[in-house]
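Asker: sequence and predicted structure, then a few things I'm wondering about:
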Amino acid sequence: MHKPLSPSSIHPPFAPYSPGIEVASRSRFVFLSGQLGIARDGTIPPDCAGQAALAFANIEAILAEAAMSLGDIVRINAFVTGREHLQSYMQVRNKLFAEPYPASTLMIVSGFARPEFVVEIEAIAATPG
């Protein structure tokens, strides 16, 4: 099991995530490239929530290839193209994860390779060896 780290000596998180995650040294890791909200057929939802849900579904499919699930994610890095997307991204993320929450960072960036994309999500998952 991975251990969330949340010392009382620092400011608590602004949302449901862990400030740190301790991973046992004999764990098996999967490092996921950034996933966009694009379906197999190339369709892209017009909104951040739709793109975030699809990006997490893509992450879930990749993890399934390694016999893992979203519950095995220990680290999320997410990127959105504007502050107006923060809330909808976090609502999608918060529905998918429960305690112990993964470590998480959310950044605002100027854009992605195609202008219709508004969110990209990368992750690291780990399971005991």
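Answerer: Perfect, thanks for sending it.
Asker: for the rest of this, base every contact and every neighbour count on C-alpha atoms.
Answerer: OK.
Asker: ranges for the strands of the chain?
Answerer: 3-5, 20-22, 27-36, 73-80, 103-108, 119-128 (DSSP state E).
Asker: with mean neighbour count added, can I get these in a markdown table?
Answerer: Formatted as a markdown table, these follow (neighbours: other Cα atoms under 10 Å):
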| stretch | mean neighbour count |
| --- | --- |
| strand 3-5 | 16 |
| strand 20-22 | 16 |
| strand 27-36 | 16 |
| strand 73-80 | 22 |
| strand 103-108 | 16 |
| strand 119-128 | 21 |
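Asker: and here is the other one:
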Amino acid sequence: MSLRALSPPAIRPPFARYSHGIVVPAGHRLVFTSGQLGIAGDETVPADSEAQSDLCFANIAAILAEDRMTLADIVRLNAYVTAREHMQGYMRSRDRQFPGTPPSSTLMIVSGFSRPEFLVEIEAVAAAPDPS
């Protein structure tokens, strides 16, 4: 799917590499993921936000693959970090995942997650043409 970003000239450009809005054409199916944490299948949790973000995106990719989608189909991200110092690691990981048109995105700082070692949580919305 070729994403079309919405960037009205009347508003300030995005603060980082994301789109203000993304158009989802008619005839597309949507997948909404739950928030993914930076934990591997063997229960290990990396110590830094960038590595945790990489795992979050790998988990999201696995979820999307269940419906024949990839990270390239993501149109919206919501990400949460536990402190400002974790923002840059998340953003480096995010920017690597989306070399083309970046999805619309929100990044929030929260007080914590279910376990103290978690620094990042990411949820996504993806859209792809309906195969029918």
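Answerer: Received the coordinates, thanks. Every value quoted in this text rests on a predicted model; they were computed, and no experiment measured them.
Asker: can I get the strands of structure 1 in a markdown table with distance to residue 67 of structure 1?
Answerer: As requested, the strands of structure 1 are exported to a markdown table (distance: least, Cα to Cα, whole Å):
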| stretch | distance to residue 67 of structure 1 |
| --- | --- |
| strand 3-5 | 21 |
| strand 20-22 | 21 |
| strand 27-36 | 10 |
| strand 73-80 | 12 |
| strand 103-108 | 21 |
| strand 119-128 | 10 |
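Asker: closest one to residue 62 of structure 1 among the ones you listed?
Answerer: Distance to residue 62 of structure 1, taken as Cα to Cα, is lowest for strand 27-36 among the strands of structure 1, at 7.9 Å.
Asker: contact partners of the closest one?
Answerer: With Cα atoms under 8 Å, 6 or more residues apart in numbering as the test, strand 27-36 of structure 1 has contacts from 51-52, 54-56, 58-59, 62-63, 66, 117, 119-129.
Asker: before we move on, the earlier item: the strands of structure 1: which one's closest to residue 43 of structure 1?
Answerer: Of those, nearest to residue 43 of structure 1 by Cα to Cα is strand 27-36, at 11.1 Å.
Asker: matching residues in structure 2 for that closest one?
Answerer: Alignment of strand 27-36 of structure 1 against structure 2: residues 28-37, by TM-score structural alignment.
Asker: endpoints of that stretch, how far apart?
Answerer: Length of stretch 28-37 of structure 2, first residue to last, Cα to Cα, to the nearest Å: 27 Å.
Asker: can you check stretch 27-39 of structure 2 too?
Answerer: One end of stretch 27-39 of structure 2 to the other measures 34 Å (Cα to Cα).
Asker: which residues sit in contact with the residue positioned nearest the centre of structure 1?
Answerer: For structure 1, the residue nearest the mean C-alpha position is residue 76 (3.8 Å; Cα atoms, centre = their mean). Counting by Cα under 8 Å, 6+ apart, residue 76 of structure 1 makes contact with 102, 103, 104, 105, 121, 122, 123, 124.
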